[in-house]
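Enquirer: Here is my input; please provide its structure:
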Amino acid sequence: MPYKVSHGKAIQVTYSPDEVFSRIQHEGIQFIDLQFTGLTGHFHHTTISADTFTPEQMRDGLPKLDGSSIIGFTSIDDSDLLLKPDPNTFAIIPWMTENKTARLLCDVYWGENRGRLSRDPRGIAQKAEEYIKTQGFDFSTWGPEVEFFVFDKVHWDVLTPYKGQSYSIESKEAPWSQEGNGYPMGLQEGYYPSTPSDTLTPYRNECVNILKNNFGILCDNHHHEVATAGQCEIDIKYDHMTNAADAAQSYKYVIRNVAQKYGKVATMMPKPIAMDSGSGMHVNVSLWKGKENTFFDPDDEDELSQTARYFCGGIINHAKALSAICNPTTNSYHRLVPGYEAPAYIAWSSGNRSAIVRVPKHLRGKQYSNLKRLEFRAPDPSSNPYLVFAAVTAAGMDGLKKKMDPGDQVRDDIFKMTKSDRAKRGIGVLPKSLGEALDELESDRKFLNPIYTNDVIDKIIELERRDQREISIRPHPHEFYLYFDV
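Expert: Now for the predicted structure:
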């Protein structure tokens, strides 16, 4: 749901269909971009003339979608789908000035009144929100911290497999740059540098302003991240589940398009640079009853309620299976290794960033009870935020129902522990590959069933197994260095 800022305060804005059509007329909108998200998290769109857009189409949907052409949606023999615009997502796209264009996010339905497409990710998030209400809560709040890279240029050659495969990354900030700005950053030395080392401050400023002024998405902080070569983070204000996932998808859309304006390219690839930190999408979550944050307990040492502990227990117990949804690419598992700040070990802690679940400790007291949350640090930005939030909900609610104990929190740096030390303390390890994660999901999938249908889980596994095979049948360039003289 969009926001506006009035007298320093963020106020949610809702639009009725009539108000959308009024804005289209008064703003001189010529085209409407109908946007939706596929099962794999890719953003899709089709564009219609504003002159032909009617209130009936807003209400009943537009017959504009062949579901068989969207990966993971439908088969070719039954593929007629409707796009139903959500008026609350109306936004004017600022870089489309010549032919003024607005966007609307859409829900995906079957034709002929057959109901919602089960594989529509936005519908899965909405289903998760309803499930939370059936369990005695009013709503949940979600704050994704999406990291990404902005490069000057990227080249790769993968279309000539018999010749070989290669890639190259160019960035003025990188220590390998031949045309740098004179202040390069070393590997893992990119956290909070000042200008001129940080070359992307104007870019991030523009992204933040567009997100607020055009898309109604509030960002309270932005900065360069740990990795060299243009790793960035822009923090989104927390919101209800579907709104937060909408914001994450719109965020990706904005940062890519603004990067193109600057002659650069932005990527959500979790680990594009070897020997450097990867990009995560830390997920902050809390459950609410009215104005009460049920994760807050003033009498607990960490101000963390039993509700939050059981929710955390669900995440811990299902962490391996969650990896297939929260880390859905083969590249994701190059990030989830010790030594690069990404959590590889299954544990929780207050303030300890080596655990997969962290309880932030910045501020204490009743006046900050709204900030009490769990931060799930394993997900990465290649994931589909609608699916991630819904899966984390399913895991956490399973923990609540079954009163799953998350175990003792781990205050020590897990990266420095020996394997035997971790075993003694019951600290597990996240899957080391996408194939392993999919094996875990196949054996531990029932916890998803209150929200996910089996056909959705099956399709996720099928698509990710395909990617796994694509990588497994091809030699890696570094293998030549290791094995050519064997």
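
Enquirer: all contacts plus neighbour counts: C-alpha atoms, from now on.
Expert: Noted.

Enquirer: in terms of contact, does P270 touch C326 like I think?
Expert: No: shown here, P270 and C326 do not form a contact pair, counting by CA atoms under 8 Å, at 11.4 Å.

Enquirer: Can you pull the residues that touch both of those two?
Expert: Jointly contacting P270 and C326 under the rule CA atoms under 8 Å, 6 or more residues apart in numbering are D380.

Enquirer: residues near A344, how many?
Expert: 25 (other CA atoms under 10 Å).

Enquirer: these two touch, right, it and I427?
Expert: No: A344 lies out of contact with I427 (CA under 8 Å); the separation is 10.2 Å.

Enquirer: State the distance spanning the first to the last residue of stretch 271-280.
Expert: This stretch, stretch 271-280, spans 9 Å end to end (CA to CA, to the nearest Å).

Enquirer: this one as well, want them side by side:
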Amino acid sequence: MAQFTTISEILEAVKEEELDFIRFHFSDADGVFKELDVPPALLESAFSKGLPFDNSVGGTFKPTGSDLMLKPDPRTFSILDYGRQNYGRVVCELTFLDGQPFDGCVRSALKLFVRKIYQAGYTFSVSSSLSFYLFDASFVASGESFSPSPETIMKTEAVKREILSALNVAEIDIVSLRQMHQGGPISIVFKEGSVLRTADNIMTAKYLVTDVARRHNLHASFMPKPATTMEGLTTTFGFTLMKDEFNEFYHPDQEMMISDKARGFIAGIFKHIRAICAVTNPTVNSYKRIVQKGKAPYYVSWSAVDRHSLIRLPSSRGRATRIEVQNADSSCNPYLSLLVLIAAGISGIDDNLKTIPAVNFETHDYSESEKQALSAGTLPNTLREALLAFNNDALIREALSDSISSSIYQTGIFEWSDYIGCVHTWELEKYL
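Expert: Just a heads-up that it's a prediction; the model follows:
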């Protein structure tokens, strides 16, 4: 993402471009960028000292008291000049006023975790994808299945072109932006990058997609399952473990040409997957996507062939060998999702865990009992099940800070309680 190597280069570019403001972005607890627009005159001081910030605006994991500092990361600075706009933006971390890391900052949590595992000998790179829908006002109002009008189709094409331009300006490298059919989900496939940059890229892409759609009078949705008849939205993460330019998940002489470390990584994720779902699938609606006979993974299995498995091994080997996790949805917070998935995978490597056999065929037409027999269980059926597993999983909770873990659990339980207290359309149609 970075197009500048020093802070002085950034300050000079801001002056030359005559930018009116710099947009400071930071992630809230739900994985959505909050923003503050800052005059250029304050940028140099913000880089060196931070910018005082009252987090009572909401959306963060709150400490005692409300005053924090926004500390911009100069490596994320870019000038966004797409769509007749021209302003600077930078991704920030939250610290206490004395400069110490705030334990509720999700970006800092991932950054510190990556540093810790690097010191233990682990260096990961990640490929990823993000899917979303573009709706017009009629769908947002009704929530029924979506059949776009000719006008909406034309707007969608314009939005896709402008999203590509915006991603390019933000220096986010992608493989493709694709939509398989009109009215269907749109997917951005990102190029492989470092763990932190991958999370930054997903967050920035969400922001840009939402911004571009809004200015074309469309609504960008990352809701996991917008309607019963519609395809769910996915975020995928493909992990590669590197050491001295060598992919440690690859082994040419072992079955499927993957190493014991790869199998341990898979086994670690399987062991903790029900707790992980509280992070990767964080809403009530997430579990409308994870159902039997659906396209999303439901059974805990892995395969190089079956595209409905929880973990998929793409066919490439050698340097390109990767482990692709497919259960996360587009509402997830990528900072926290990457953290817990890697923590679980590393635990499997360190503990020499053994995984179940791979599924070497497509299971789409198999019965549910046959799929169950090939798996290590199922994903949670509800947010409540995931939260209970999360609350009882010491490794996943300890990988996060106490502040973040407690907030995930309490916020989720509140959402679940609110949901089950509501009378829904299905109940009215069935029982009234």
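
Enquirer: Any idea what the TM-score comes out to?
Expert: The TM-score (TM-score structural alignment, normalised by the length of structure 2) is 0.94; 432 aligned residues with a CA RMSD of 2.2 Å.

Enquirer: Alignment lookup: G183 of structure 2 to structure 1.
Expert: Using TM-score structural alignment, the equivalent of G183 of structure 2 in structure 1 is A229.

Enquirer: N333 of structure 2 now?
Expert: Aligned partner of N333 of structure 2 by TM-score structural alignment: N384.

Enquirer: I'd like to know how far that match sits from G115 of structure 1.
Expert: The value you get for N384 of structure 1 to G115 of structure 1, if CA to CA is used, is 22 Å.

Enquirer: More neighbours: these two, which one.
Expert: Legend: neighbour count by other CA under 10 Å for N384 of structure 1 and G115, higher for N384 (26 against 11).

Enquirer: Hmm, the more buried one is touching R122, no?
Expert: No: using CA under 8 Å, N384 of structure 1 is not in contact with R122, being 9.8 Å away.

Enquirer: How much space separates the residue nearest the centre of structure 2 from N201 of structure 2?
Expert: By CA atoms, centre = their mean, structure 2 has its centre lying nearest to P334, at 2.9 Å. P334 of structure 2 is 9 Å from N201 of structure 2, where distance means CA to CA.

Enquirer: cool, E35 of structure 2 as well?
Expert: Applying CA to CA to E35 of structure 2 and N201 of structure 2 gives a distance of 16 Å.

Enquirer: So if I had to pick from the two, which one is more boxed in?
Expert: Higher neighbour count among E35 of structure 2 and N201: N201, with 24 against 17, using other CA under 10 Å.

Enquirer: The more buried one falls within a helix, correct?
Expert: Yes: checked against DSSP: H, G, I helix; E, B strand; the rest coil, N201 of structure 2 lies within a helix.

Enquirer: What lines up with it in structure 1?
Expert: By TM-score structural alignment, N201 of structure 2 lines up with A247.

Enquirer: what do you get for L379 of structure 2?
Expert: That one, L379 of structure 2, aligns with L430 by TM-score structural alignment.

Enquirer: who touches its match in this structure?
Expert: With the criterion set at CA under 8 Å, 6+ apart, L430 of structure 1 makes contact with 319-320, 323, 336, 344-346.

Enquirer: Equivalent analysis for H272 of structure 2, please.
Expert: Neighbours of H272 of structure 2 in contact, by CA under 8 Å, 6+ apart: 344, 393, 396.

Enquirer: ok, 10 Å please
Expert: 340-341, 343-345, 347-348, 389-390, 393-396 (CA atoms under 10 Å, 6 or more residues apart in numbering).

Enquirer: now swap in F190 of structure 2 and tell me
Expert: Taking CA under 10 Å, 6+ apart as the test, what F190 of structure 2 contacts is 126-130, 172-177, 198, 201-202, 205, 237.
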